[in-house]
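Q: coords below, sequence missing:
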């Protein structure tokens, strides 16, 4: 899909991948609605996007709240028409939260992880996909994670909620991607470590060091690189967008030789757990999207 002259709605636009993507879309000539839980952060992103000469708006939205998200999408449709577009052609479910812990994670941690990382995608699609289909198509982007394809030590609720997001993206692509069933192209973005502020404020004495170090084994990308990969995915209609190409190799290995894959991950877990005390002294990575 050509983004120039179209209207895009991006959640989690106040920082990291979301901000980088909004700026990239604006530079490409796309009108952008920047939404974020933090209104000031969304406004800052919007101000930067306006420098590209496109129509821009911002709105404070809790992506994990169905009613709030639906209201924002309805508002965004009106805004897009005011930009001279038929409606929102590109929706990016980017907002996400990193939730650490294992089997002992509290129910509220699980609830919030699924509300933002998974149900955001369901609720957004429920509202916007039929509208896109009625206009002949669109682009629906889910920013998931390599953790959703492979898992993530130290972050069970995060890995499971991102795996569910991948499943949601795949279902929408199958059900609404064909020309005779909506022509809504779906892209599922699954990076490993990305330099963002997602983990700011997390307790480094828990599993953050092991989780972020394992996910960053193939290098930590900056948000601009991921935004470029997403734009390419939108333009090409590619379903699986892997900013870290090595993830494709890992998926193949895990599917073909699951026992060997699990054994290898057990070895990595043991190695990184031995380094966990370093994180309490600030020597581990402090900013990563997993």
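A: Alright, I've got the coordinates. No experiment lies behind these values; they were computed from the predicted model shown.
Q: when you work out contacts or count neighbours from here on, use the C-alpha atoms and nothing else.
A: Fine.
Q: and residue 33, what is it in contact with?
A: Residue 33 sits next to 7, 8, 9, 10, 46, 56, 57, 58, 59, 76 when contact means CA atoms under 8 Å, 6 or more residues apart in numbering.
Q: what's the answer for residue 124, then?
A: Residue 124 neighbours (CA under 8 Å, 6+ apart): 69, 70, 73, 93.
Q: which SS state does it fall under?
A: helix (DSSP: H, G, I helix; E, B strand; the rest coil).
Q: same deal with residue 8?
A: strand.
Q: look up how far residue 45 lies from it.
A: The spacing between residue 8 and residue 45, counted by CA to CA, to the nearest Å, is 14 Å.
Q: could you take the contacts of residue 124 and lay them out as CSV, with extra columns for distance to residue 22, secondary structure and neighbour count?
A: Compiled in CSV, the contacts of residue 124 are given as follows (distance: CA to CA, whole Å; DSSP: H, G, I helix; E, B strand; the rest coil; neighbours: other CA atoms under 10 Å):
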residue, distance to residue 22, secondary structure, neighbour count
69, 18, helix, 21
70, 20, helix, 19
73, 17, helix, 21
93, 12, strand, 28
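Q: got CSV for these, with distance to residue 158 too?
A: As requested, these are arranged in CSV below (distance: CA to CA, whole Å):
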residue, distance to residue 158
69, 21
70, 24
73, 25
93, 16
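Q: and these, which two are furthest apart?
A: 70 and 93 (12.8 Å; CA to CA).
Q: residue 127: neighbouring residues, count only.
A: Residues within reach of residue 127, counting by other CA atoms under 10 Å, total 16.
Q: ok, structure two:
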């Protein structure tokens, strides 16, 4: 099934990795929703989208229920990070200019098992760096931030996490790749976030006990000097290798209308969530 997903006749490529600090994570979620609808309806080919956000912590819904979440958000802001709350599962992740995000957007979500989407992304990344390592594994790194079954690691140190959002008949499989910088520093930020947010109070939900030593960037793990631009180039070559052709079209037509609606909804939900937190 992963071969069917990963080797379409045509790939659409959207590069938003150089949009700058004003490009909001909420925009990214809305864009992927619009693309998932378009791809799911076969109005667009299978799509790969690259995106980078500067100094942003994306919280999951459970994070917003931390007993001292208001103080925890203040801590993140004091460290220079903007904070958004996504309206889906998962937990807090750190995004900055050294983290490259890739969305692979597939059609036929209702006929394709959700695990097939995750497995496809794992295969894509393993192949992407096959010339540098054959040690990329997928299993939960329990003391990482936002731990999940499809965490990607080398030697027990996590450098990437995968999520999936299904909208109508399309699915957006999203991965963040810590390319440059310190994975441990990013993890330490969220370790302190949870320390402030919990303040030793017991909770029903089990928040991660983040250990910064289990997280690293690709450069740290591979002893490499990759840049986000290098990985972008690798992805473009792989898309070209795995399809007959690539088209580079930004959002168009109904996709723009859908994005606008979804973005407005996400802004309202995010503001409501943050207002409830601050009250």
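A: That came through, no problem. Remember, it's a predicted structure, so these values are computed and weren't measured experimentally.
Q: next, the TM-score between them, please.
A: The TM-score (TM-score structural alignment, normalised by the length of structure 2) is 0.32; 153 aligned residues with a CA RMSD of 6.4 Å.
Q: related to what we said a few turns ago, tell me the one of the contacts of residue 124 of structure 1 nearest residue 259 of structure 1?
A: Residue 259 of structure 1 has its nearest neighbour among the contacts of residue 124 of structure 1 in residue 93, at 33.2 Å by CA to CA.
Q: give the contact list for that closest one.
A: 10, 11, 12, 120, 121, 124, 140, 141, 142, 143 are the contacts of residue 93 of structure 1 under CA under 8 Å, 6+ apart.
Q: one more time with 7 Å, if that's ok
A: 10, 11, 120, 121, 141, 142, 143 (CA atoms under 7 Å, 6 or more residues apart in numbering).
Q: so where does residue 57 of structure 1 fall, helix or strand?
A: For residue 57 of structure 1, the element it lies in under DSSP states H and E is strand 56-60.
Q: what sits up against that strand?
A: Counting by CA under 7 Å, 6+ apart, 31-39, 42-43, 46, 49-50 sit against strand 56-60 of structure 1.
Q: tell me how many other residues crowd the spatially closest residue to residue 40 of structure 2 that is not a sequence neighbour.
A: In space, and not counting its chain neighbours, residue 40 of structure 2 is closest to residue 170: 3.8 Å by CA to CA, 6 or more residues apart in numbering. Number of residues near residue 170 of structure 2 (other CA under 10 Å) recorded here: 27.
Q: and the top strand by length along structure 2, what does it pack against?
A: Among the segments of structure 2 that qualify as a strand by DSSP state E, the longest is strand 157-167. If contacts are counted by 3 or more CA pairs under 7 Å, 6 or more residues apart in numbering; DSSP states H and E, strand 157-167 of structure 2 sits against helix 25-40, strand 152-154, strand 170-178.
Q: just so I know, which of these lies nearest residue 101 of structure 2?
A: strand 170-178 (4.4 Å).
Q: find the nearest non-adjacent residue to residue 172 of structure 1, please.
A: residue 186 (7.2 Å).
Q: was I right to think that neighbour contacts residue 132?
A: No: under the criterion of CA atoms under 7 Å, residue 186 of structure 1 is not in contact with residue 132, lying 11.8 Å apart.
Q: name the residue in these two with the higher neighbour count.
A: residue 186 (28 against 24).
Q: report the next helix or strand after the helix or strand encompassing the more buried one in sequence order.
A: Using DSSP H and E, residue 186 of structure 1 sits in strand 184-189. Next helix or strand after strand 184-189 of structure 1 toward the C-terminus (DSSP H and E): strand 194-195.
Q: for that following strand, enumerate the helices and strands it packs against.
A: The contact analysis (3+ CA pairs under 7 Å, 6+ apart) places strand 194-195 of structure 1 against strand 221-222.
Q: how many neighbours does residue 187 of structure 2 have?
A: 23.
Q: now do the buried residues in the helix or strand harbouring it.
A: Here residue 187 of structure 2 sits within helix 183-198, counting by DSSP H and E. By 16 or more other CA atoms under 10 Å, the buried positions in helix 183-198 of structure 2 come out as 183-184, 186-191, 193-198.
Q: report the angle between it and strand 170-178.
A: 110 degrees (axes from the mean of the first three to the mean of the last three CA atoms, to 10 degrees).
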